[in-house]
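Visitor: Below are the sequence and a predicted model for it; my questions follow.
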Amino acid sequence: MTADPARVIATARRWLGTPYHEQASLCGVGCDCLGLARGVWREVVGDEPFPIPPYSRDWGEMGPREVLAEGARRMMMETVPADAPPGALVLFRMVPRAIAKHVGILTGPQSFIHAYEHLGVIEQPLTPGWRRRIAFAFLFPRSGNI
């Protein structure tokens, strides 16, 4: 069972305006893109099932493993990125052939929320440039279904 998308979106919108702070996850205080997703998880699903190890900010990082996608698969239902509905968590590949390292939450067919350096948590249009970078999509589970 998946979480109510309206609840996921409303929860993510409560984070709007939160300043950017690398590897943090406190609504209104500071977060990065993964911290935003972690905070929405805690409010919608419950406790985080495992600790998140420190990670590199290098969006061009190459490697054989899609670490974020592998972690998401352990606790979320994967969906086809082109079919991802509002409320879905999307992972962006910011540099071709690099691993996916940016995270956002779809708020509509043409918009998403993410934490962006210097801007904090914002909602913005899902432009063609952003859409083509989506590499993976996942649905939040309903509380108690992980």
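Guide: Noted; the coordinates are in hand. Remember, predicted model here, so these are calculated numbers, not experimental data. Numbers count the residues shown, from 1 in each chain.
Visitor: from here on, contacts and neighbour counts on C-alpha atoms
Guide: OK.
Visitor: What's the biggest helix in the protein, counting residues?
Guide: Using DSSP state H, we find that the single longest helix of the chain is helix 33-44.
Visitor: Tell me the helix or strand right after that helix.
Guide: helix 67-75 (DSSP states H and E).
Visitor: next one: that following helix to chain centre, how far?
Guide: Centroid separation between helix 67-75 and its chain, computed with C-alpha atoms, centre = their mean, to the nearest Å, is 11 Å.
Visitor: again, but for stretch 95-110
Guide: On C-alpha atoms, centre = their mean, the centre of stretch 95-110 falls 8 Å from the chain's centre.
Visitor: got another, please set it beside the one above:
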Amino acid sequence: MTDGEKIAAAAMPWLGTPHVNQARVKGIGVDCGMLLIGALEDAGLVEKGAIEIAPYSNEWHLHHSEEWFLSYVKKYCVPITEADMAIGDFLMYQFGRCVSHGGIYIGNNQIIHAVIDQGVILSDLNDVMFLDVHGKSRLRGIYRFKGVK
């Protein structure tokens, strides 16, 4: 099993977990960024607590332009092209002024992610939620986990 397959498999038991900002407790609460970390931990690719995230508001992306969320992803992942996307890769989307939403590609054109008011769900990559008001994709990058140093 590849690391990506381990990540995707580890993410699936989080389905149905409610969305709770900054939480990372399976079945109790998680947000999209913490889901990525939880899947890495559950896959055995990082030790629990090895990736530390500073406290944040669930509306930070509406008030700041710096790529805070993406800066964390880039510390532990490498960018890849859409053509090279594989199971377990992280898809990063822009909502608001910067990248502020992430999910895990699980194959078959589907992503697992945590959504406010819906919790952890599966969505098709072509879901309208991933389009802006002009019909353009909100996808701003695809990243593959490289490890924690």
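Guide: All right, it came through fine. Quantities reported herein were computed from a predicted structural model and do not represent experimental measurements.
Visitor: list the buried ones in the longest helix of the first structure?
Guide: 33-41, 44 (16 or more other C-alpha atoms under 10 Å).
Visitor: just checking, what packs against it?
Guide: helix 5-14, strand 25-26, strand 102-108, strand 111-116 (3 or more C-alpha pairs under 8 Å, 6 or more residues apart in numbering; DSSP states H and E).
Visitor: So for residue 140 of the first structure, which of these sits nearest?
Guide: Residue 140 of the first structure lies closest to helix 5-14 among these, at 7.9 Å (C-alpha to C-alpha).
Visitor: distance from the closest one to the second structure after superposition?
Guide: Compared with the second structure after fitting, helix 5-14 of the first structure deviates on average by 1.1 Å (mean C-alpha distance after the TM-score superposition for the first structure).
Visitor: Now do that helix against strand 111-116, angle only.
Guide: 40 degrees (axes from the mean of the first three to the mean of the last three C-alpha atoms, to 10 degrees).
Visitor: Does residue 63 of the first structure touch residue 100 like I think?
Guide: No - contact between residue 63 of the first structure and residue 100 fails when scored by C-alpha atoms under 8 Å: they sit 10.2 Å apart.
Visitor: Compare those two (neighbour count), which wins?
Guide: For residue 63 of the first structure and residue 100, the more surrounded residue by other C-alpha atoms under 10 Å is residue 100, and the numbers stand at 26 against 10.
Visitor: which non-adjacent residue is nearest that one?
Guide: Using C-alpha to C-alpha, 6 or more residues apart in numbering and skipping the chain neighbours, the partner closest in space to residue 100 of the first structure is residue 93 (4.0 Å).
Visitor: Tell me if I'm right that that neighbour and residue 104 touch.
Guide: No - applying C-alpha under 8 Å as the test, residue 93 of the first structure and residue 104 come out as separate, 11.6 Å apart.
Visitor: the more surrounded of the two?
Guide: residue 104 (27 against 21).
Visitor: Which residue in the second structure aligns with the more buried one?
Guide: In the second structure, the residue paired with residue 104 of the first structure according to TM-score structural alignment is residue 103.
Visitor: so what's its match up against?
Guide: 32-33, 35-36, 90-92, 111-114 (C-alpha atoms under 8 Å, 6 or more residues apart in numbering).
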